[in-house]
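**Student:** fold the following and give me the result.
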Amino acid sequence: MYTDTKTVGRKFELKAIMDNTSAYVDIEVNGELVRVKGKLAEGETFVLDTAKLTAKVVDSDTGETIRNGLSQLDELVFPELNPGGNEVLVSVSSAVFTELTIRGRSR
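**Tutor:** Next up, the predicted model:
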């Protein structure tokens, strides 16, 4: 019996308005928790790249990097999605969640 256990590298792109340092957005992926904390303004996107193990904040319109985002992670967690079904949960505290886009890697 063969079971495919490969994981797929992804980019998680979070849009939210977090206007104080105690604000956060939790993204739980298959039981792994990623907490993005601190300030994120309208027009900014937090990008978590699980393939490159990086995080950054970019301008939502131009895609230009504004700042490194690693300091906005509560812990260095880079979750992978499994081929097929996955469970992704989003919760917020003192933030306005706008959008979460998950971009897959081409195979």
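**Student:** when you work out contacts or count neighbours from here on, use the C-alpha atoms and nothing else.
**Tutor:** OK.
**Student:** can you tell me the element the residue nearest to residue 68 when sequence neighbours are not counted falls in?
**Tutor:** Excluding the flanking residues, the one nearest residue 68 by C-alpha to C-alpha, 6 or more residues apart in numbering is residue 56, at 4.4 Å. Applying DSSP states H and E as the criterion places residue 56 in strand 54-59.
**Student:** buried residues in that strand, which are they?
**Tutor:** For strand 54-59, a neighbour-count test (16 or more other C-alpha atoms under 10 Å) marks 55, 56, 57, 58, 59 as buried.
**Student:** how about this one, so we can line them up?
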Amino acid sequence: MKKFDIEHLPVLHNNEIVGAISEGGLFNRLIDDVNLKDAQIKQVMHAAFPEVSMDMPIEKLSAYINKENGAVISKDESGKPHIVTKYDIIQALGS
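**Tutor:** A predicted model of the protein is given here:
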């Protein structure tokens, strides 16, 4: 996350999205229990990001992104997942 300056990541198992991790979520969990610094991802991940359609209007999409959920997943025509974050929405609205 640090190397690529990424705040949100889906967690995959057998090529399926099973959860997610985020900078804020990891921060909160480590503050609550410093021993989690050596935990496996499955112990610190949270629920998977909601999945939305690629053609969902930004106004509706933004309702899925909030304090508890910083991103959504949208799959393209080939089924490849893409993460959409608050930053992406800001960029789209600024264009």
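**Student:** list the TM-score for the superposed pair.
**Tutor:** Scored against TM-score structural alignment, normalised by the length of the second structure, the superposed chains reach a TM-score of 0.27; 45 aligned residues with a C-alpha RMSD of 3.9 Å.
**Student:** ok, back up a step: correct me, but the residue nearest to residue 68 of the first structure touches residue 14?
**Tutor:** No - using C-alpha atoms under 8 Å, residue 56 of the first structure is not in contact with residue 14, being 10.6 Å away.
**Student:** give me the common contacts of the two.
**Tutor:** 46, 47 (C-alpha atoms under 8 Å, 6 or more residues apart in numbering).
**Student:** element containing residue 28 of the first structure?
**Tutor:** Per DSSP H and E, residue 28 of the first structure falls inside strand 24-29.
**Student:** show me what the very next helix or strand once past that strand is packed against.
**Tutor:** Downstream of strand 24-29 of the first structure, the first helix or strand assigned by DSSP H and E is strand 32-37. Where contact means 3 or more C-alpha pairs under 8 Å, 6 or more residues apart in numbering; DSSP states H and E, strand 32-37 of the first structure is packed against strand 24-29.
**Student:** the strand it packs on to strand 32-37, inter-axis angle?
**Tutor:** Taking axes from the mean of the first three to the mean of the last three C-alpha atoms, to 10 degrees, one finds that strand 24-29 of the first structure is oriented at 160 degrees with respect to strand 32-37.
**Student:** quick one: list the elements packing against strand 24-29 of the first structure.
**Tutor:** Using 3+ C-alpha pairs under 8 Å, 6+ apart: strand 24-29 of the first structure touches strand 32-37, strand 88-93.
**Student:** want to throw those strands into a markdown table with distance to residue 66 of the first structure?
**Tutor:** Compiled in a markdown table, those are given as follows (distance: least, C-alpha to C-alpha, whole Å):
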| stretch | distance to residue 66 of the first structure |
| --- | --- |
| strand 32-37 | 16 |
| strand 88-93 | 23 |
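**Student:** adding mean neighbour count and distance to residue 46 of the first structure, write the ones you listed out as TSV.
**Tutor:** Shown next, in TSV, are those (neighbours: other C-alpha atoms under 10 Å; distance: least, C-alpha to C-alpha, whole Å):
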stretch	mean neighbour count	distance to residue 46 of the first structure
strand 32-37	20	8
strand 88-93	14	14
